[in-house]
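Participant: dropping a prediction and its sequence here:
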Amino acid sequence: MTGDSIERAGRGGPARRSELRDLMRAFLREQTSLAESDQDTFEWTSVTTADGLPHTWIYDLFEDSNGTIWVGTWGGGLARFDGRTWTTYSKRDGLASNAVTSIREDSRGRLWIGTDRGLTLYDGQRFTKAGLTGKSILTLHVDGDDNVWAGTWRSRLTGGGLHRYDGQRWESYGKRDGLPGVEILKVFEDSRGRIWIGTYDHGNGAGVGCWDGTRWQNFRVEDGLLDNCVYSMFEDPDGRMWFGTLAGVSVYDGRDWYRMTTADGLVHDRVYAMLIDAEQTMWFGTEGGVSRYDGRDWTSYTADGELVDDLVRSILQDRDGGLWFGTYPFAPGYGGISIARKPAQRDSLEQKAARYLPQRPAREINPGTS
């Protein structure tokens, strides 16, 4: 890493420039430079409406237990890819709305589908209403006990808040219950079973909250976050929590906070999606493209070369190792999905997709929103 913006906030005081890098090396695959490693060369494919997508504003990507890829689009409904063909589902099929924001699977193999107008359940045969009618859902999570958590926004119109379904009834949480805010961008469960939320709250943000089963503990900028709007999060193998904010990435180890920005290698400070892949490299989806860090080197991919668009809203690694990047440009006619695969993945889902999807380079476009 380069730059001086990686620092530790809180009780520990300023950290050494290399301290976060040292922490990351514990679980990232450090190697020779990307230029010297053929195995880090990717082949890129773009998927748009010309290839079968119903819409190019991609909000969520999800792979179910059967290896089927599901795509939530804002305006085109739900898309399903079986490795060969695309199928589209819309309100005519039973979806609550054609603005699909989140897809998750429970232990029975059923899909819970969050939309801008409520929750839909798909049992493999049909779509049925599943509650929260009229609520604008942004994020879903099915926890280890099969409880369904739904984070909502548009609080002035529909109330917002966090909602949990235990199989029998819904329970709602708001500020009076200890939530930091009522417009929820992300719900995440860590390895200890704690529920974390990231907030939006009319664009100002309210920080993150952590539910340990008894009470909420909340964190804001004054505690160490770079920004109070938190779009993405994950837990690294050492138990640290990572938060993608509108001002960079904040990392919390339970005591101290660490910060990562463009000065350290990110292509843009607005971070909407994060992933550690199967080869222990890190990916950050931002408003300016995707950044990859392998423990030593940073590489960024943008619409000037590999990506179909710059604003990356979601990242998925499928079971065959292929990396899917869903873009959301806010501009009609732009966006879609970019898929990266390594040449060695000859039998991957992307190779199967190539028999159906035309193999062509990503379009070079300027969405005008970054």
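Facilitator: Arrived safely, thanks for sending. Residues are numbered from 1 along each chain as shown.

Participant: okay, CA-based contacts and neighbour counts for the rest of this
Facilitator: Fine.

Participant: for stretch 81-101, list every residue counted as buried.
Facilitator: By neighbour count with 16 or more other Cα atoms under 10 Å, stretch 81-101 contains the buried residues 81, 83, 86, 88-90, 94-101.

Participant: likewise for stretch 191-209?
Facilitator: Here stretch 191-209 shows 195-201, 205-209 as buried, counting by 16+ other Cα under 10 Å.

Participant: now the residues you listed as CSV including secondary structure?
Facilitator: As requested, the buried residues of stretch 191-209 are exported to CSV (DSSP: H, G, I helix; E, B strand; the rest coil):
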residue, secondary structure
195, strand
196, strand
197, strand
198, strand
199, strand
200, coil
201, coil
205, coil
206, coil
207, coil
208, strand
209, strand
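
Participant: mind listing residues that contact stretch 134-149?
Facilitator: For stretch 134-149, contacts defined as Cα atoms under 8 Å, 6 or more residues apart in numbering pick out 101-107, 112, 114-119, 150-154, 158-160, 162-167, 184-189, 193.

Participant: repeat that for 7 Å
Facilitator: With contacts defined as Cα atoms under 7 Å, 6 or more residues apart in numbering, stretch 134-149 is touched by 101-104, 106-107, 114-118, 150-154, 158, 163-167, 185-189.

Participant: swap in stretch 194-214?
Facilitator: Around stretch 194-214, the neighbours that count as contacts under Cα under 7 Å, 6+ apart are 179-189, 216-220, 228-231.

Participant: how long is it from one end to the other?
Facilitator: Terminal residues of stretch 194-214 are spaced 10 Å apart (Cα to Cα, to the nearest Å).

Participant: so can I have TSV of the buried residues of stretch 191-209 showing distance to residue 353?
Facilitator: Shown next, in TSV, are those (distance: Cα to Cα, whole Å):
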residue	distance to residue 353
195	36
196	35
197	35
198	34
199	36
200	36
201	39
205	39
206	41
207	40
208	38
209	40
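
Participant: could you pull out the buried residues of stretch 267-279?
Facilitator: Buried residues in stretch 267-279, counting neighbours by 16+ other Cα under 10 Å, are found at 267-277.

Participant: any idea how far residue 236 lies from residue 352?
Facilitator: As for residue 236, its distance to residue 352 is 31 Å (criterion: Cα to Cα).

Participant: the two: which has the busier surroundings?
Facilitator: A direct count of neighbours by other Cα atoms under 10 Å for residue 236 and residue 352 places residue 236 higher, at 18 against 14.

Participant: alright, now check it against this:
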Amino acid sequence: MKSIQSILNNSIVVFIILLTTSCNSQEKKVETTEVANQIVQKNDAQIGEYVGVYEESNGTLWFLTLAKGVAKYDGNKLVYFTMDDGLPSNRIVDIVEDKKGNLWFGTGVGIAKYDGKTFTNFSEKDGLCSDMISNLLIDSKGVFWIGTWGGVCTFDGTQFKNFPIPYPKVATQINPDTKDWITSIMEDSNGNIWFGRDGYGASKFDGRSFVHYTTKEGLNSSNVQSIVEDKEGNFWMGTRVAERDNPDPDKRFGKGGLNKLDGKKIIHFPKNEGLNENDVYAIYKDNSNDLWFSTISNGVYKYANNEFINYKVPVPIMDILEDKKGTLWLGCAGGLYKIDQNGKVINVTINGPWE
């Protein structure tokens, strides 16, 4: 799951409402189709102003918020968990489930382990590298990776251990507030661990050494927000416009958007509105291995059979998830949405509609 803190925290880097030349080629035979879908928006209370989505192994859905805690939907009712229930913070940015069925919540004040009854909290006082969590991953070997605004650490259940990542040389100016922000962590099909970084691109760790991908290697921007491997082994990276950090509003424009690493070169998509010279925060591979790409003001794109299909969503998208029943959920700045079987985009509030 893409951390929902990513978009809100870009208020720090100017986005207030929410949060090399040889490689500039456009992928051929790619067309965009816009779905003539109807948007249904209700006036009921939103689940949260900023929403993320997680599904645990038993099918229970959790909706993360940055102010109201986390909401659990078990198929019958929606129940909120907050600091009153034992969470260290009402800012919930990520969730991961361990092999014992415990849920781990990344928050704005450390991490919390939930065994179904009680929360056990961990913070910098316990050795955590930073209390400001950004994302969580338990890899195929059982290693628990914790991404924060102060770098990466691992946790063996007892002890935290810092995991330093080298800083590659980059051409763009680094924002000191975000230079150690780990924006995403993912494991590829070969067991390599990838780290998205705000200003230092994407870093791949094979267990011994690092390989870095920045604008020098052809990325639109070294401010990488999300990384996903497709079924062919290509790597898709969503980036944000680094110039948004500029204190001068007239200079907040530059390159960003979607990038595809096919093993030889990095491909860009300049003809797809919202996927170039813009911010792409979330990339998701669904149960059919099709890809979905978020945008700030152009809805969400589905990529299947070399074609981009656009679904209009009225608010910026920060998280995407397809549940076990095949429903596609969109966590947004402005509430929760889903896309039904007919391509209709529906706003889901605390009163539903759930079915």
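Facilitator: Done, it's in. Quick caveat: nothing in here was measured; it's all calculated off a predicted structure.

Participant: strands - which of the buried residues of stretch 267-279 of structure 1 land there?
Facilitator: Residues of the buried residues of stretch 267-279 of structure 1 located in strands (DSSP state E): 271-276.

Participant: show me what contacts the nearest residue to residue 115 of structure 1 once chain neighbours are set aside?
Facilitator: Leaving aside its sequence neighbours, residue 115 of structure 1 sits nearest to residue 100 (Cα to Cα, 6 or more residues apart in numbering; 4.4 Å). By Cα under 7 Å, 6+ apart, the residues touching residue 100 of structure 1 are 72-74, 77-78, 114-116.

Participant: state the helix or strand in which residue 100 of structure 1 lies.
Facilitator: Per DSSP states H and E, residue 100 of structure 1 falls inside strand 100-105.

Participant: how about the helix or strand following that strand, aligned to which bit of structure 2?
Facilitator: Where DSSP H and E defines the elements, the next helix or strand beyond strand 100-105 of structure 1 is strand 111-115. Taking TM-score structural alignment as the measure, structure 2 aligns residues 103-107 with strand 111-115 of structure 1.

Participant: mean shift of that stretch relative to structure 1?
Facilitator: On superposition with structure 1, the mean distance recorded for stretch 103-107 of structure 2 (mean Cα distance after the TM-score superposition for structure 1) is 0.6 Å.

Participant: quick one: the spatially closest residue to residue 354 of structure 2 that is not a sequence neighbour from residue 115 of structure 2, how far?
Facilitator: Spatial nearest neighbour of residue 354 of structure 2, chain neighbours left out: residue 348 (7.0 Å); criterion: Cα to Cα, 6+ apart. The gap separating residue 348 of structure 2 from residue 115 of structure 2 is 28 Å, by Cα to Cα.

Participant: ditto for residue 86 of structure 2
Facilitator: Counting by Cα to Cα, the gap from residue 86 of structure 2 to residue 115 of structure 2 is 12 Å.

Participant: quick one: map residue 77 of structure 1 onto structure 2.
Facilitator: Match for residue 77 of structure 1 (TM-score structural alignment): residue 69.

Participant: shouldn't its match be in contact with residue 93?
Facilitator: No - judged on Cα atoms under 7 Å, residue 69 of structure 2 makes no contact with residue 93 at a distance of 9.6 Å.

Participant: for stretch 221-239 of structure 2, which positions count as buried?
Facilitator: Buried positions in stretch 221-239 of structure 2, judged by neighbour count with 16+ other Cα under 10 Å: 221-230, 235-239.

Participant: matching residues in structure 1 for it?
Facilitator: So stretch 221-239 of structure 2 sits over residues 227-245 in structure 1, by TM-score structural alignment.

Participant: neighbouring contacts of the matching stretch?
Facilitator: Stretch 227-245 of structure 1 has contacts (Cα under 7 Å, 6+ apart) with 27, 185-186, 190, 198-200, 203-208, 220-221, 226, 246-247, 249-253, 270-274.

Participant: check the offset of it from the chain's centre.
Facilitator: Taking Cα atoms, centre = their mean, to the nearest Å, one finds the center of stretch 227-245 of structure 1 at 11 Å from the center of the full chain.

Participant: and if you look at stretch 186-193 of structure 1?
Facilitator: Remark: stretch 186-193 of structure 1 is offset 14 Å from the chain centroid, using Cα atoms, centre = their mean.

Participant: one more: stretch 30-41 of structure 2?
Facilitator: 22 Å.

Participant: ends of it, how far apart?
Facilitator: End-to-end distance of stretch 30-41 of structure 2 (Cα to Cα): 31 Å.

Participant: buried residues in that stretch, which are they?
Facilitator: 30, 32, 37, 39.

Participant: which one of these is nearest to residue 163 of structure 2?
Facilitator: residue 30 (39.7 Å; Cα to Cα).

Participant: how close does the closest one get to residue 289 of structure 2?
Facilitator: As for residue 30 of structure 2, its distance to residue 289 of structure 2 is 17 Å (criterion: Cα to Cα).

Participant: repeat that for residue 123 of structure 2.
Facilitator: Separation of residue 123 of structure 2 from residue 289 of structure 2 (Cα to Cα): 37 Å.

Participant: where along the stretch 101-250 of structure 2 do the strands fall?
Facilitator: For the stretch 101-250 of structure 2, the strands defined by DSSP state E, counting those that start in this stretch cover 103-107, 110-114, 119-122, 133-138, 144-148, 151-155, 160-162, 182-187, 193-197, 201-205, 210-213, 224-229, 235-239.

Participant: show me the one of the ones you listed that comes nearest residue 301 of structure 2.
Facilitator: The closest of the strands of the stretch 101-250 of structure 2 to residue 301 of structure 2 is strand 235-239. By Cα to Cα, the value is 12.7 Å.

Participant: so how far does the closest one sit from its counterpart in structure 1?
Facilitator: When structure 1 is overlaid, strand 235-239 of structure 2 sits 0.6 Å from its aligned residues on average, using mean Cα distance after the TM-score superposition for structure 1.

Participant: before we move on, back to that, of residue 348 and residue 115 of structure 2, who's got more company?
Facilitator: Neighbours per residue (other Cα under 10 Å) separate residue 348 of structure 2 from residue 115, with residue 348 holding more: 23 against 13.

Participant: was I right to think that one contacts residue 334?
Facilitator: No - look at residue 348 of structure 2 against residue 334 with Cα under 7 Å: they stay out of range, at 10.8 Å.

Participant: filter the contacts of stretch 194-214 of structure 1 down to just the buried residues.
Facilitator: 179-189, 216, 218-220, 228-231.

Participant: residue 123 and residue 289 of structure 2: which has the busier surroundings?
Facilitator: Taking neighbours as other Cα under 10 Å, residue 123 of structure 2 and residue 289 compare with residue 123 leading, 19 against 14.

Participant: surely that one touches residue 110?
Facilitator: Yes - assessed by Cα under 7 Å, residue 123 of structure 2 is found in contact with residue 110 at 4.5 Å.
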